[in-house]
Each structure stands twice: as structure tokens, then as C-alpha cells.
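> Predicted structure and sequence below. I'll ask about it afterward.
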Amino acid sequence: MPDRDPFQALWTQQKKETFTMSLADIRSHSRRLQSRVRTRNFTEYAAAGLVIVLFGWVGFLIPDAVVKTGAFLIALGAVYVALALHRKARATNLQPDGGQPLIAFHRAELIRQREALATVPRWYLAPFVPGILIFMGGVSFAPDTGLPLLARLSQFGISLAIVSAVFAGVAWLNVRAVKQLDAEIAALDAAGASE
């Protein structure tokens, strides 16, 4: 009886196919990445602008101090997120200079985007938490609603559950995007190793 499983022997003896990626492929992937980043960032900046205008307007319009404070904190959170997005994950207009190969440039860009997406809970979601909690608390527990305490607690709990689900969805989408970038980095590393 052999020491090893015959399927394991077959698996270990199979020929490895070499993975290659041409310079044109890498250039195409790099351009596509920068295009996707520009589109994503434009959408995020527009959404941040909408949040700033909407919650800034609510902050000026609503007389309740707690709701007003929450609205302004949400608007400030959107400003912070837009600035952090620009700092961490903006598209790069630069192409590699003569001293930097295209593969190294593209890999560095993939890693930069990956790191930005991997830390989304800290810089993208967390800045909204104080404002959202204060805003929801102000709306749910405003003295002039006339609702009993149980109804106010229910309203706050339902609002909190909805926001938590949205935040969890955003975090999950970014985890998926990080895995996709990891796969692209691994493919690029395989292409670089085979050259």
C-alpha cells in the first residue's frame, strides 16, 4: 500500500501552467483601475456634497438643539470623509516615470486602493456615527412628539437597526472589493515572477 494517496500523487506531478501578462494587458488594467477610481470618487464626492447640503439645511431649519447638533455633525462627517477619500484613494494621473516599471506602478496603485478599502470602517463609516446617533436620538426623543417612551425607544431602535444594516452592507461590499484587489495583486505578482 503506497504511503501517499494516488490522487495526491497525480496532483503534485501535474505540470504548472505559467501565467503571463503582457505590458499592454498591464497598461489596460492600470487605465481601467484609474477610470473606476475616478468614477467611484466622483460619485462619493457628489454624495458627500448632497449630505452636506441636506443636513446643513436641516441644521439651520430645525430649532431643536439636539437634532441641529446631530445634523451639523453628519455634515462635518461628510466633509471629513470626502477629504479622507481624496487623501487615501484618489485616482492618480501620473504614469510611471522612466525609472519605475509599469508593473511596479500598477501594483503600488492596487495596494494603495486596497489599503483604503480595507480601512473603510475607520475613515468612511466611523465619522458619521456620532452625528447619526445624536440626530436619531434628537428626533426619537424630542419632547414635543407626544409619543410614549416605549414608542420613542422603538423608533430609535428601528432607526439604529436600519443604519447598522446599511453600515454592515457597506463594510461587506468593501471586504469583497479588497478580496478582488488581492486577486489582482496576486495575478500581477505571478506575471512579474514569470518574466
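Perfect, I can see it now.
> switch to C-alpha atoms for all contacts and neighbour counts from now on
OK.
> Does residue 188 touch residue 104 like I think?
No. Taking contacts as CA atoms under 8 Å, residue 188 lies outside contact range of residue 104: 9.2 Å.
> and the two? which has more neighbours close in?
Ranked by neighbour count (other CA atoms under 10 Å), residue 188 and residue 104 place residue 188 first, with 21 against 14.
> Quick check: the gap between residue 153 and residue 29.
50 Å (CA to CA, to the nearest Å).
> With residue 145 instead?
55 Å.
> So which of the two has more stuff around it?
residue 29 (14 against 10).
> ok, and for the host helix or strand of that one, which residues are buried?
In the assignment (DSSP states H and E), residue 29 maps to helix 23-61. Within helix 23-61, the residues that count as buried by 16 or more other CA atoms under 10 Å are 26, 30-31, 33-34, 37-38, 41, 44-45, 48, 51-52, 55-56, 58-59.
> structure B:
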Amino acid sequence: MIENELIQIWQSSPKHERIKFEKSKLMLDVQTKLNSFDRAVKRRDFVEISAAILMTPLFLYQVYRQPNILAKIGAFWIAVYCGYVIYKLLKVKKTKPSETSTYLDYLKESKDYLEKQKKLLESILYWYILPGLTGCTIFLIGSLDLPNKTWQEIIKIKKVWVGLSAFTAVGVFTYWLNKRGVKKEFIPRLKKVNELIRLMEED
């Protein structure tokens, strides 16, 4: 009953009052989604950067420890790759909207930030997955000294197939997860932000 009365009041209100109500409702919805997104990005960055920081000295040590030149190259590749991942994440983080901006500027900065994060995920195959898989594969080939083994010997080494299968599975899953994130998380948020910017600019 109360809900029906509220709907009737809303429908009988002047047009500008209904627009104000819709805008306020949208502002709350957008802010909630942006706050949720910000927390998710913080968690992701913390996990990825922490893992990269831990892995870098481990693989630099492998550069020194591994006798095989190919394993050394793979280990160095992974250490550099970890640094690059940190750089990419921090670079996008710098475009995070300022809380001291006016609300309209904050929305526009949020839109730019969302678009950069979206682009980061859409290109994840090229800057994250393939370089990581390449480094791990080179390191695996070198550490098992595969170039000096026959095909018959390589086929019998379970570590080769387990390692390559694991690298590929992780790469495919990561790619799918990020593509899904773009579709389910970024596109709806960008749509809401764009809608609110349009309403704000109409005033």
C-alpha cells in the first residue's frame, strides 16, 4: 500500500521534481558502484603487486643459481616482467579521481579512470599473459635442459607437460576472467557514469 502511494506521489509530482529524484537515486547508485569498484581494484593491485615484489628477488637469485643460460634468460625475463606488471598497475592508479574535485569533475575523472582500467583488462593478453607465459616457458625449458635432450626423453619428462599445461590453463582462465570482468563490471558502471554526467550537464 505504502509503495503504491509513493508511486502515485512520484507520478503526480512536477517533471523537474521527478528528474531531481531520478538524478539523486542515480547518484547514490553510481557512488555505491564506484566505491565497490575502488575496493576491488585495491585488492587486485595489492595481490598482484605483492606477488610481483616477492617473485622478483626469487627469480633474480635463479639468474645467479641456474647453470643453464636459457634458464638464466627465462629467470631474468620473469624478474623484468614482474617489474613491468607493477609499473602498469601503478601507472593506471595515478589516474584515480581526486576527492577534492567538484562532483561533475569527479564523475568525468571516474569515467576516464574506468576507461583506462577497462583498456588495461582488454589488453591483458599482450602485457600480462603472453609475456608471463613466455618467461615461464623459457625458464622451464632451460632448467630441465631440454635443448640437450631427444624428443623421446622430453616426452617422458612429466614436468614438461604438467608445467606447460598449468601455464596454459592459468593463461586461458585469466583471459576469460578479465573479459568477463569487462562485460559484467566495467561496461555497466561506465554506462551509469555517462548517464549521470549527461543529467548533471543538463542542469
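It's in. Source: prediction; values computed, not measured.
> who's in contact with the residue nearest the centre of the second structure?
A centroid search over the second structure (CA atoms, centre = their mean) returns residue 121, at 5.0 Å, as the residue closest to the centre. By CA atoms under 8 Å, 6 or more residues apart in numbering, residue 121 of the second structure lies in contact with 178-179, 182.
> same thing with residue 184 of the first structure?
Residue 184 of the first structure makes contact with residue 110, according to CA under 8 Å, 6+ apart.
> Helix, strand, or coil at it?
Assigned with DSSP: H, G, I helix; E, B strand; the rest coil, residue 184 of the first structure falls in the helix class.
> So what does it match up with in the second structure?
In the second structure, the residue paired with residue 184 of the first structure according to TM-score structural alignment is residue 189.
> Residue 57 of the second structure versus its match, what's the distance?
38 Å.
> again, but for residue 33 of the second structure
Distance, residue 33 of the second structure to residue 57 of the second structure, using CA to CA: 37 Å.
> ok, now residue 164 of the second structure?
Taking CA to CA, one finds residue 164 of the second structure at 23 Å from residue 57 of the second structure.
> do the same with residue 37 of the second structure
When distance is defined by CA to CA, residue 37 of the second structure is 31 Å away from residue 57 of the second structure.
> Please apply the same query to residue 91 of the second structure.
Distance from residue 91 of the second structure to residue 57 of the second structure, by CA to CA: 22 Å.
> Next: residue 172 of the second structure.
Counting by CA to CA, the gap from residue 172 of the second structure to residue 57 of the second structure is 27 Å.
> cool, and residue 71 of the second structure?
For residue 71 of the second structure, the distance to residue 57 of the second structure - CA to CA - is 15 Å.
> I'd say residue 133 of the second structure and residue 167 touch.
Yes. Under the criterion of CA under 8 Å, residue 133 of the second structure is in contact with residue 167, at a separation of 6.2 Å.
> What lines up with residue 45 of the first structure in the second structure?
Under TM-score structural alignment, residue 45 of the first structure pairs with residue 49 in the second structure.
> go on, residue 92 of the first structure?
Counting by TM-score structural alignment, residue 92 of the first structure corresponds to residue 96 in the second structure.
> Can you tell me the SS state at that match?
Following three-state DSSP, the label given to residue 96 of the second structure is coil.
> From residue 37 of the second structure, how far off is it?
From residue 96 of the second structure over to residue 37 of the second structure (counting by CA to CA), the distance is 12 Å.
> and the gap between the residue mapped onto residue 126 of the first structure from the second structure and residue 60 of the second structure?
Using TM-score structural alignment, the equivalent of residue 126 of the first structure in the second structure is residue 130. Distance, residue 130 of the second structure to residue 60 of the second structure, by CA to CA: 20 Å.
> All set now, cheers.
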